[in-house]
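Trainee: coords please:
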Amino acid sequence: MESTSKEFRKYAHQFVDWMADYMDNIENYPVKSQVVPKEIYNQIEDSIPNQGEDIETIFNDFVNIIMPGVTHWQSPNFYAYFPANTSPPSILAEMLTATLGIQGMKWETSPASTELEERMMEWIQKCIGIPNNWVGVIHDSASSATLASILTAREQKSTFRINETGFEKDTKFRVYCSEETHSSIEKGAKIAGIGRANVIKIPTDQTLRLRPEVLLQKIKEDIKNGYKPLCIVAAIGTTGTTAIDPLNEIADIAEKFKIWLHVDAAYAGSVLLLPEFHHYLNGIEKADSFVFNPHKWLFTNFDCSAYFVKDKNALVNTFEILPEYLKTKTDGSVNNHCDWGVPLGRRFRSLKLWFVMRNYGLVGLQKKLRNHIELARWFENEIAKLPEFELVVPRNINLICFRFKPQKFKDVEVLNRINESLMHDLNDSGKIYLTHTKVNDIYTLRLVIGQTNVSERHVENTLQLIIEKATKTFKKYNREVY
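Mentor: Purely as a prediction, here's the structure:
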């Protein structure tokens, strides 16, 4: 049933009321969805309806079928994975973006999309300390940005031959990263034809940072054995523990051997808006590319990944392709962002970033980030006071890695099972949601404090819930083991 503008207006108002109510009442939902596999699937018809249905019926099914299967990433009690924040100005901008429905692949297909994106990248560049001779573009995710870096490194190293003729022979390229960095690096190497086996994982130190001396040794060995070092990925905030790789030392190695250096700050990069963290970028002028995701911890709806490169020409020459049907009279005099990454099609992502940065302002954004870090510091201090808990690694920024460690249990595997059971009990309660990693084979609970509206009250209640559930878990395992 096709909606008229009158019907659209009616339901749009209804939907906005529901959206506002959702934001007001999000704490009443179980944070992690409580459904079982196929529960949603089996409630949905197996074929498209022959006749159109009215919006009211569809919306009722959304509430009754879809909503129970939603994990509420915007809940202030969501501490899992990484923040994936929205905010009122971002949501409002997304509504406008959806209404406009533009395709911003080239300047001429919507000049506002291209030029607002250019300006937003300049705003961010100034805020976080990226060199002013670099250029920025918005990608959908850090995975796409990392792939773009690996592909650009590949083409630059082969003088853009591989794009034209393919891999005519075994080039034996190598990509280097720490053992703690994101799986997107391996995926990018696979897609780029480098091969997963040629991603060399460098051991880390006690704080889980990449060890530059081992990196240097491995590069020298590879060169001696006929390999071609292609790309190094340094992390400002690794996935598991938010470890900060020593960028300046890594950059010296990359510069010495003329290896492309990509800096992955996907989640933690937002903290660079705070001047007291700018030292994380020491050495960035010697790198080649950098990425962070405003859609993770800068209150901007997914997807919005800010990618910067030193050499614009290397990036464009890697991806540019100009069939007759895409030629326009402004080619060569404007930026056509379809030539700055893999996809041709591009969403108007910069609009929500503009709304967010203008509505909060730099001071407002900094205030929220500092508040999250302070809450994380409080949680870390409280955990450290509890004799039955242990900080597995020191806190980095707003992520706390800890475990329940009853003094009665010494065996690592038993403690791992206890902590896994504790995590599932916490998540099954619906009251909070957190995830885990493994640090030196220790099952480690990760608690990320970064949701848009998280407050001291939420963190205090979370700590009490963890203590209560841990007590029950201890009693259960005490009966089983002894």
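
Trainee: contacts, neighbours, all on C-alpha from now
Mentor: Noted.

Trainee: So Ile124 versus Thr204, what's the distance?
Mentor: Applying CA to CA, to the nearest Å, the value for Ile124 to Thr204 is 30 Å.

Trainee: How about Leu96?
Mentor: Going from Leu96 to Thr204 by CA to CA gives 45 Å.

Trainee: Of the two, which one has the most company?
Mentor: Thr204 (17 against 14; other CA atoms under 10 Å).

Trainee: What sits closest to that one if chain neighbours are left out?
Mentor: Leu210 (4.5 Å; CA to CA, 6 or more residues apart in numbering).

Trainee: what's that neighbour in contact with, if anything?
Mentor: Applying CA atoms under 8 Å, 6 or more residues apart in numbering to Leu210 gives the contacts 177-179, 202-204, 234, 245-246.

Trainee: between the residues you listed, which is closest to His424?
Mentor: Minimum distance to His424 across the contacts of Leu210 is 26.4 Å, recorded for Glu179 (CA to CA).

Trainee: What is the burial count for that closest one?
Mentor: Glu179 has 16 nearby residues by other CA under 10 Å.

Trainee: And the strands in the stretch 201-350 of the chain?
Mentor: 228-235, 260-264, 289-292, 305-309 (DSSP state E, counting those that start in this stretch).

Trainee: Redo the ones you listed as CSV? Include distance to Asp425 and mean neighbour count.
Mentor: Formatted as CSV, the strands of the stretch 201-350 of the chain follow (distance: least, CA to CA, whole Å; neighbours: other CA atoms under 10 Å):
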stretch, distance to Asp425, mean neighbour count
strand 228-235, 32, 25
strand 260-264, 33, 27
strand 289-292, 33, 28
strand 305-309, 34, 25
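
Trainee: The structure of the following sequence is requested for comparison with the preceding one:
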Amino acid sequence: FLSTSGGGGVIQDSASSASLCAMIAARERATAGESNRRGVREDVVVYTSTEAHSSIRKAARIIGIGDENVRLIPVDDDFAMRPDALDRAVREDREAGRTPFFISATTGTTSSLAMDPLREIGALARADGLWMHVDAAMAGTAAVCPEFRWIHDGLEYADSYCFNPHKWMFTSFDCDAFYVSDRAALTRALGIMPEYLRTDVARSAGADANKQADSEAVTRAAVDFRDWQIPLGRRFRSLKLWFVLRHYGERGLRHHVREHVRLARRFSNRIEEEPGFVLLAPTSLNLVCFAHERGDDFTERLMAEVNRTGRLFVSHTRMNGRFAIRMCVGQTTTAERHADAAFDAFRETALRLTE
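Mentor: As a prediction, this is how the structure comes out:
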């Protein structure tokens, strides 16, 4: 992913845009550029888990793949993608004459922060020649701490990767860090060279104003980020990220991430010990998913009542069909007293609702 090699990174607005760009590059690699020239004329297939972010399906719609060519792979008891089910789906599509081309694995799913097994998925992708994208939008920041870098085990297999500093790295929206292992594959898919954009560097690289740019030659000569994204123009997103890195530094970022994980686990342990409450997913980092044993209607009412107090705000999801409350710890000023107050709010509200 280093720009000193064949890869590199660029700041996008969101993980949705990063995944879209990755999927376009993967499509063009799989079809040898024919999709850009003639449109999508074959069944090319995308794979991701049932727990993946909806932006993967949206990207497939935008670039002409369509919902019917997106395979939602089943997950295990911890809500992580099952490599055996992925392998079976890829083989079935090949046997049916379709072209598998893109796998999106997730490091920290939206609903529960589940971790897909990157090493197993990556080995399958490499063996079958599929592009592997890793979406670490929320959880990627945890890797600033050495003890949490297990979340990236197998990342060396990835063709592209993204995470959002605007989520857990305290940077204001919007800011996504998007990396590719082969930048020429990306610029080849997205690069167009009209005369009004042709520079001296492009001329020296042999770019023709009447044709699509020789992206590889131009990329070797200079990095032009307009060919790394959907829009032509770019905002100055790097400045706000630089300020965050400058202010907190390595030690500051690690301190906050570790504290958030500690507080989430403290909250999780108290939920697990409290009669009437149940955890619905493992607490991997800073997200706790739980419910009340009285069922979905009671859990939903409990969440609404707690949110109505204005003391905290939590969101929800569904896990194996059950309504789940999502408690996420991620602000720099959040302290132990806040986590304890959140637990007390749920416990006291549940007792009041059962009277």
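
Trainee: so what number do they get for TM-score?
Mentor: Superposed pair, TM-score by TM-score structural alignment, normalised by the length of the second structure: 0.92. Supporting alignment: 338 aligned residues with a CA RMSD of 1.5 Å.

Trainee: Helices - which of the contacts of Leu210 of the first structure land there?
Mentor: When DSSP state H is applied, the contacts of Leu210 of the first structure are split such that none fall in helices.

Trainee: Turn those residues into a markdown table, columns for distance to Leu369 of the first structure.
Mentor: Formatted as a markdown table, the contacts of Leu210 of the first structure follow (distance: CA to CA, whole Å):
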| residue | distance to Leu369 of the first structure |
| --- | --- |
| Cys177 | 28 |
| Ser178 | 27 |
| Glu179 | 28 |
| Ile202 | 31 |
| Pro203 | 31 |
| Thr204 | 28 |
| Ala234 | 23 |
| Asp245 | 21 |
| Pro246 | 23 |
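
Trainee: Could you identify the most distant pair in those?
Mentor: Using CA to CA, the contacts of Leu210 of the first structure span at most 14.2 Å, a distance reached by Glu179 and Pro246.

Trainee: how close does the alignment partner in the first structure of Thr50 of the second structure sit to Ala93 of the first structure?
Mentor: By TM-score structural alignment, Thr50 of the second structure lines up with Glu179 in the first structure. For Glu179 of the first structure, the distance to Ala93 of the first structure equals 38 Å [CA to CA].

Trainee: Over to Leu261 of the first structure?
Mentor: Leu261 of the first structure is 34 Å from Ala93 of the first structure, by CA to CA.

Trainee: In the stretch 51-200 of the first structure, what residue spans correspond to helices?
Mentor: Assigned by DSSP state H, counting those that start in this stretch, the helices in the stretch 51-200 of the first structure fall at 55-61, 88-100, 111-128, 142-157, 161-165, 184-191.

Trainee: Using JSON lines, lay out those together with distance to Asn453 of the first structure.
Mentor: Formatted as JSON lines, those follow (distance: least, CA to CA, whole Å):
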{"stretch": "helix 55-61", "distance to Asn453 of the first structure": "27"}
{"stretch": "helix 88-100", "distance to Asn453 of the first structure": "11"}
{"stretch": "helix 111-128", "distance to Asn453 of the first structure": "23"}
{"stretch": "helix 142-157", "distance to Asn453 of the first structure": "24"}
{"stretch": "helix 161-165", "distance to Asn453 of the first structure": "46"}
{"stretch": "helix 184-191", "distance to Asn453 of the first structure": "29"}
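
Trainee: Which stretch among the ones you listed is buried most, on average?
Mentor: Each of the helices of the stretch 51-200 of the first structure was scored by mean neighbour count; the highest is helix 142-157, a mean of 24, by mean count of other CA atoms under 10 Å.

Trainee: so where is stretch 95-111 of the first structure in the second structure?
Mentor: Counting by TM-score structural alignment, stretch 95-111 of the first structure pairs with no residue of the second structure.

Trainee: Please read the previous query as pertaining to stretch 445-458 of the first structure.
Mentor: Under TM-score structural alignment, the match for stretch 445-458 of the first structure is residues 325-338.

Trainee: measure that stretch end to end?
Mentor: 17 Å.

Trainee: in that stretch, what counts as buried?
Mentor: 325-330, 332, 336 (16 or more other CA atoms under 10 Å).

Trainee: Which helix runs longest in the first structure?
Mentor: Looking across the first structure with DSSP H, the single longest helix is helix 350-385.

Trainee: and it, how far from the second structure on average?
Mentor: Mean deviation of helix 350-385 of the first structure from its aligned counterpart in the second structure after superposition (mean CA distance after the TM-score superposition for the first structure): 0.8 Å.

Trainee: so that helix versus helix 88-100, what angle?
Mentor: Calculated by axes from the mean of the first three to the mean of the last three CA atoms, to 10 degrees, helix 350-385 of the first structure forms an angle of 150 degrees with helix 88-100.

Trainee: by contact count, what packs against helix 350-385 of the first structure?
Mentor: helix 88-100, helix 111-128, strand 389-391, strand 399-404, helix 456-481 (3 or more CA pairs under 8 Å, 6 or more residues apart in numbering; DSSP states H and E).

Trainee: Give the aligned range of the shortest one in the second structure.
Mentor: Across the second structure, the stretch matching strand 389-391 of the first structure (TM-score structural alignment) is residues 277-279.

Trainee: where's Met121 of the first structure relative to Ile236 of the first structure, distance?
Mentor: Met121 of the first structure is 19 Å from Ile236 of the first structure, by CA to CA.

Trainee: cool, Tyr433 of the first structure as well?
Mentor: Tyr433 of the first structure is 24 Å from Ile236 of the first structure, by CA to CA.

Trainee: Now check the first structure for the residue matching Gly252 of the second structure.
Mentor: Looks like Gly252 of the second structure aligns to Gly364 there (TM-score structural alignment).

Trainee: Nearest spatial neighbour of Asn69 of the second structure, chain-adjacent residues omitted?
Mentor: Val45 (4.9 Å).

Trainee: Do I have it right that the one you found meets Gly66?
Mentor: No: here Val45 of the second structure does not reach Gly66: they are 9.0 Å apart, not a contact under CA atoms under 8 Å.

Trainee: of those two, who's got more company?
Mentor: Val45 (23 against 17).

Trainee: Pull the contacting residues for Phe163 of the second structure.
Mentor: Shown in contact with Phe163 of the second structure (CA under 8 Å, 6+ apart): 15, 135-141, 176-178.

Trainee: residues in contact with the alignment partner in the second structure of Ala148 of the first structure?
Mentor: Here Ala148 of the first structure is matched to Cys21 in the second structure, going by TM-score structural alignment. Residues near Cys21 of the second structure by CA under 8 Å, 6+ apart: 186, 228-230.

Trainee: just checking, which of those belong to helices?
Mentor: Counting by DSSP H, the part of those found in helices is Leu186.

Trainee: Quick one: buried ones out of the contacts of Cys21 of the second structure?
Mentor: With burial judged by 16+ other CA under 10 Å, the buried subset of these is 186, 228-229.
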